[in-house]
Structures are given as C-alpha cells and as structure tokens.
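Trainee: Here is a sequence with its predicted model. Questions after.
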Amino acid sequence: MTQLVHHPAYLFITLIVLLSVAAALGAIGLQRAIPLSDEARDNYNVVQGATLTLLALLIGFTLSMAVSRYDQRKNYEEEEANAIGTQYLRVELLGEPRAAKVKALLRDYVLLRIDYYKTRDARELEIINGKTADLQGQLWANVRDAAIAQPTPIAALVVGGMNDVINTQGYTQAAWLNRIPVSAWTLMIAIAFFSNLMQGYGVRGESGRRVLLFVLPITVSLSLSLIADIDSPRGGLIRVVPQNLISLQQSFPTN
C-alpha cells in the first residue's frame, strides 16, 4: 500500500479496476443473489446515503491534510533559501580567506538542495543526502573554528546563521517525510469499495447500470489519485518547485 500511494498513476489504475469490480459485483452479483425488495428500498437509501457521506467527509478531510503538507513543503523551501542567502552575506564578517571558502561551499550547497527537490530517483537521493551531510560538516567546521579562534559577538552571529541553514534543511526533510498515514488510505479505499458496491446493488435499469459502472468509480478514483498526487513529493505531477533556491543560485556571482 505504501508504494502504491507513492505513485498516483498506479493508484489510479488500481482504483479504477477495484471500484469497477465493486460496482459490477453489486449490480450483477448481489442483485441476483439477494434481490432488493421495494419494502427495503427506504432503509437501503439511508445506508447508502450515510456511506457516501462518510466517504465524502474522509476525502475532504484527507485532501485538507495533503494540501497543508504541500504548503508546508513550499514554506520550508522559502525559509531554507532565505537562511542560506542571509548566511552567504554574514560570512563576509569572518574575513578573508575563510569567507571566500565558506561562500564557495554555500554555492555548492545550494546546488545540492536544488537537486534534492528535483530528483525522483531513490539512489540519487541517497547520494544527494550523503553529499549534503558532508557539506554541512564542512560549513559547520569552518564557522566553528572561526568562533573558537575569535569568540566575539560577530562570530556568534555567523555561527547562529549557519545553525539556521542546517536546521531548515532538517525541517524540509521532515516535511517531505510527513505523509498521510497508510491507515487513512486503507480506510478510504475500503469505504470507496463498499460505496460502489452499494451503488451497484441499488441501481435500476440497464442504462443506469452501464453509467454506474464507469462514472462513479472514475470519479472516486480521480479524487483519491489527486490526493495522492498532492501528498507525493516525488511521485506525482504536483510538485514543489525550488524557485526560491533557483533564484538564490542565480544571484550568486559566477566567479
């Protein structure tokens, strides 16, 4: 299930098949095995309405969760770019040649952070994370050594700025790992299955049955796939573009 919700296209295909089977099972299997009498129609309508309402509430709640996580990833990208840009200016307080060395490391660091947002490959992501940790160690060592050599308020300011750079990267990574729980996905898919099953069970007429077997499963599948797309930082079409980091990288001098 975890790998499925990480790839919205595969999830959409799976849901189309699963929910169409549910609707067909209700329209063909249940109606023949347990015909719905006119006396039970009112009770059926109550249960059907409650089931669809619950599904709608779950979809709306989960969509809100996905959107809030997407906004959080965007906000942390902006904070990360601001922290790096501010630190790039602060390191000038260290004096030469240390300032030039730290600036060069920060330029390389920004390129790595941009690659982090753009990559879809798991192996490449591991390499990027390893290089990021190595660069963070070098950046911290440089400002730490400067603060030890000259323990002044100015050095403390530079150390604090570097701490912000490292912290924002950690916040970003945590936000990208913060996904909708698999248990919520399991519950939604289960309720969607039974909702389509009940829709098929209560349909009347051949024309209505044909429409049901396509419209409702597609509608629900699209809704759940949209949520998965928003909630998937790397597997979906809706992704956080590191526009602030790209703008910062372009503002750096070329030499």
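Mentor: Sure thing, it's come through.
Trainee: Could you use CA atoms for every contact and neighbour count after this?
Mentor: Fine.
Trainee: what's the closest non-adjacent residue to residue 241?
Mentor: Excluding its sequence neighbours, the residue lying closest to residue 241 (Cα to Cα, 6 or more residues apart in numbering) is residue 117, at 7.0 Å.
Trainee: okay, now that neighbour: neighbour count?
Mentor: In terms of burial, residue 117 registers 19 neighbours under the definition other Cα atoms under 10 Å.
Trainee: take the one below as the second:
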Amino acid sequence: MKHSFLFDLDAKYVVIFLFFAMLLAINIGYRVGVKKTKTDSDNSGILSSLLGLLALILAFTFGMAGSRFENRKASLIDEANCIGTVILRTDTYPDSLKNAFKKDLAVYLNSRIAYFESDRDEEKINAALRESGKTSESLWNRTSLCSKDKDLFLPSNMMIPALNSMFDSATTANMAYNSNVPEPIVYLLLFFSIIISFYIGYSSGFKKKIDRFYILGFCLLTSVVIYITLDLDRPRRGSINTENEMFLFNDLKSSL
C-alpha cells in the first residue's frame, strides 16, 4: 500500500490548510501591492492568464482522479462477473467436486471482499491477499488434476479459462485500487493555488480595493473542488467510494 506524507494525511486536513494558506497568501499579496504606486502598469491581464492556468491544472488533476475512480469501478464489476462465471461452471462437475469448488470459492470471495473493505489496515490487506493467493492455488491445482481425467476433461476445459480470467481480473482490480494521481501533480496544484492567491491579493492591493466576499468565495470553492479531487483519488476512505460495486460481491455469496 502506498505511503507518503500527502497521501497518508486526511484530505480534509489538506484542504483546511490550503484554505487558510490561500487567505494568508492573499493578505500578504495585498500588503505588498498596496505599497505600489500608480505608475506601475495594470497587470489584470496577467492575473486572468494565471487564473486560467490554475483552472487548467485543476481540470487536468480532477480528470485524472475521475478516470482512476471509473477504472476502479469497472475493474470491480469485471472481477465480480468473472467470479460469477466460475461459480456457474462448478455446476458442470459432479456434486462432490462441485461442493469442494464452492467451498474454496466462498473462502476466495470472502478474502477479496476483505481486501477491498480493509480500509488502510495494512495487516488486514496483506492477510486478505495471502488468503486469496492460497485459495487460488487450491482451485487451480484441483482443476489441473481434474483436467487429466477423461470423464472431467470437458468441464475442466471450460473451468480453466474462467479461472484464468478470475485471477487476471483480481490483479487488475488490485492495481486499479493502488493507482493514484502522481503526487508531484497534486503538489503543483496546491502550491499553484497559493501562488495565484498571492497575485490576487497583490492585484487588489495595487487597486487599493479588496472584495472580501469574492476572495472568500474563490478560496472556498477552490478548496472544495480540490477536496473532491483528493477524495476521488483515495478509494479506501472518504465519501466517494465503490460501495455500490461491492454489493455485487456480496450478492455472489447467495450462489455458494
């Protein structure tokens, strides 16, 4: 599991710090700008360009976070479908083998659910991965052994590709869950927001006038959008998660 100062820190604390840092930067910029004389040229055009650049970086980062969120949802749906296919194909075996397959699949399914619902408990995550790996090996060994029996060749011939797809989809889902927006981009967004705030304050100071309502709205809305961006990029916590897709995994339990 990924660890870093920014990623380990809760998104709401990051945004609270950003909000007050932006207000402070505006205040400093205003104090610097108010000392300037009117002989300086009006730099409102440059400020508009900087605001446009901030909007571009914000949209780019939000798009990356949204894309990763959609990938996580799609990978969960795909894995649930693959597990469902394997469960259905156990019916092609005799009852004794079918029950053995379903017993292992129940353990495998529970371990996959535990992996996704372990929040940031690294011990639980690793335990779930070990359990699913052990059960995967058991399922594969049983299928390989059955494929050597001419009476079980046909069902095993259908089960082997289904198991391959199930294992591959689990790997894809694990990678999707651990895929995040590169931290340098997030740091760029945070620092650029503060720098832009300084220039907004500077421009207001140059004009000897500051619109507190506009300033507060800018800082608040920027912070809210950045919070949503960070929340999208943190699948194991936050209000935007894949809870709906996890119902698919829980529904599969009724088939076992």
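Mentor: Received it, and whenever you're ready, just let me know what you need. Keep in mind the model is a prediction, meaning the values are calculated, not measured.
Trainee: Contacts only, for the residue nearest to residue 241 of the first structure.
Mentor: By Cα atoms under 8 Å, 6 or more residues apart in numbering, the contact list for residue 117 of the first structure reads 240, 241, 242.
Trainee: Could you identify the helix or strand that succeeds the longest helix belonging to the first structure?
Mentor: With DSSP state H applied, the helix covering the greatest number of residues in the first structure is identified as helix 41-90. Next in sequence after helix 41-90 of the first structure, counting helices and strands by DSSP states H and E, comes helix 98-118.
Trainee: buried sites along that following helix?
Mentor: The neighbour-count criterion (16 or more other Cα atoms under 10 Å) identifies 99, 102-103, 105-107, 109-110, 112-114, 116-118 as the buried residues of helix 98-118 of the first structure.
Trainee: I'd like the residues you listed written out as TSV, with distance to residue 52 of the first structure added.
Mentor: Conversion of the buried residues of helix 98-118 of the first structure to TSV gives the following (distance: Cα to Cα, whole Å):
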residue	distance to residue 52 of the first structure
99	62
102	58
103	57
105	55
106	53
107	53
109	49
110	47
112	46
113	43
114	42
116	40
117	37
118	38
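Trainee: Which single one of these is nearest to residue 10 of the first structure?
Mentor: Using Cα to Cα, residue 118 is the member of those that sits closest to residue 10 of the first structure, with 20.8 Å.
Trainee: ok, now how distant is the residue in the second structure that the closest one lines up against from residue 111 of the second structure?
Mentor: Aligned counterpart of residue 118 of the first structure in the second structure: residue 117 (TM-score structural alignment). Shown here: residue 117 of the second structure relative to residue 111 of the second structure, a distance of 10 Å by Cα to Cα, to the nearest Å.
Trainee: In three-state terms, label residue 238 of the first structure for me.
Mentor: Three-state call for residue 238 of the first structure (DSSP: H, G, I helix; E, B strand; the rest coil): coil.
Trainee: What about it, how many residues nearby?
Mentor: Considering only other Cα under 10 Å, residue 238 of the first structure is surrounded by 15 other residues.
Trainee: same deal with residue 1 of the first structure?
Mentor: For residue 1 of the first structure, the number of neighbouring residues by other Cα under 10 Å comes to 10.
Trainee: ditto for residue 46 of the second structure
Mentor: Other residues near residue 46 of the second structure come to 12 when the count uses other Cα under 10 Å.
Trainee: measure it to residue 68 of the second structure for me?
Mentor: Counting by Cα to Cα, the separation of residue 46 of the second structure from residue 68 of the second structure is 33 Å.
Trainee: Which residues are in contact with the closest residue to residue 114 of the second structure other than its chain neighbours?
Mentor: Take residue 114 of the second structure and drop its neighbours on the chain: the residue closest to it by Cα to Cα, 6+ apart is residue 128, 6.0 Å away. Taking Cα under 8 Å, 6+ apart as the definition of contact, the neighbours of residue 128 of the second structure are 111, 112, 114, 115.
Trainee: residue furthest from the geometric center of the second structure?
Mentor: No residue in the second structure sits farther from the centre than residue 39, which is 50.2 Å out by Cα atoms, centre = their mean.
Trainee: Identify the residues contacting it.
Mentor: Under the criterion of Cα under 8 Å, 6+ apart, the contact list for residue 39 of the second structure is empty.
Trainee: quick one: secondary structure of it?
Mentor: coil.
Trainee: surely residue 158 of the first structure meets residue 142?
Mentor: No. With contacts counted by Cα atoms under 8 Å, residue 158 of the first structure stays clear of residue 142, the gap being 10.4 Å.
Trainee: Neighbour count: these two, which is higher?
Mentor: The residue with the greater number of neighbours, taking residue 158 of the first structure and residue 142 and applying other Cα under 10 Å, is residue 158; the counts read 24 against 18.
Trainee: Tell me the buried residues in whichever strand or helix holds the more buried one?
Mentor: Secondary-structure element containing residue 158 of the first structure, defined by DSSP H and E: helix 153-177. With burial defined by 16+ other Cα under 10 Å, the residues of helix 153-177 of the first structure counted as buried are 155-159, 161-166, 168-169, 171-172, 175-176.
Trainee: what's it in contact with?
Mentor: Residues external to helix 153-177 of the first structure that are found in contact with it (Cα under 8 Å, 6+ apart): 69, 72-73, 76-77, 79-80, 83-84, 86-87, 90-91, 93-94, 136, 139-140, 143-144, 146-147, 233.
Trainee: Of those, which count as buried by neighbour count?
Mentor: Burial of the contacts of helix 153-177 of the first structure was assessed by neighbour count (16+ other Cα under 10 Å); the buried members are 69, 72-73, 76-77, 79-80, 83-84, 86-87, 90-91, 94, 136, 139-140, 143-144, 146-147, 233.
Trainee: what helix or strand is residue 20 of the second structure on?
Mentor: Taking DSSP H and E as the definition, one finds residue 20 of the second structure inside helix 11-33.
Trainee: and what of residue 127 of the second structure?
Mentor: Element membership for residue 127 of the second structure, per DSSP H and E: helix 122-147.
Trainee: Mind reading off the mean deviation between that helix and the first structure?
Mentor: With mean Cα distance after the TM-score superposition for the first structure, helix 122-147 of the second structure departs from the first structure by a mean of 1.6 Å once superposed.
Trainee: quick one, that helix and helix 153-177 angle?
Mentor: For helix 122-147 of the second structure and helix 153-177, the angle between their directions (axes from the mean of the first three to the mean of the last three Cα atoms, to 10 degrees) works out to 160 degrees.
Trainee: now helix 122-147 of the second structure, how far from the centre of its chain.
Mentor: In terms of Cα atoms, centre = their mean, to the nearest Å, the centre of helix 122-147 of the second structure is found 25 Å from the chain centre.
Trainee: Thanks a lot, catch you later.
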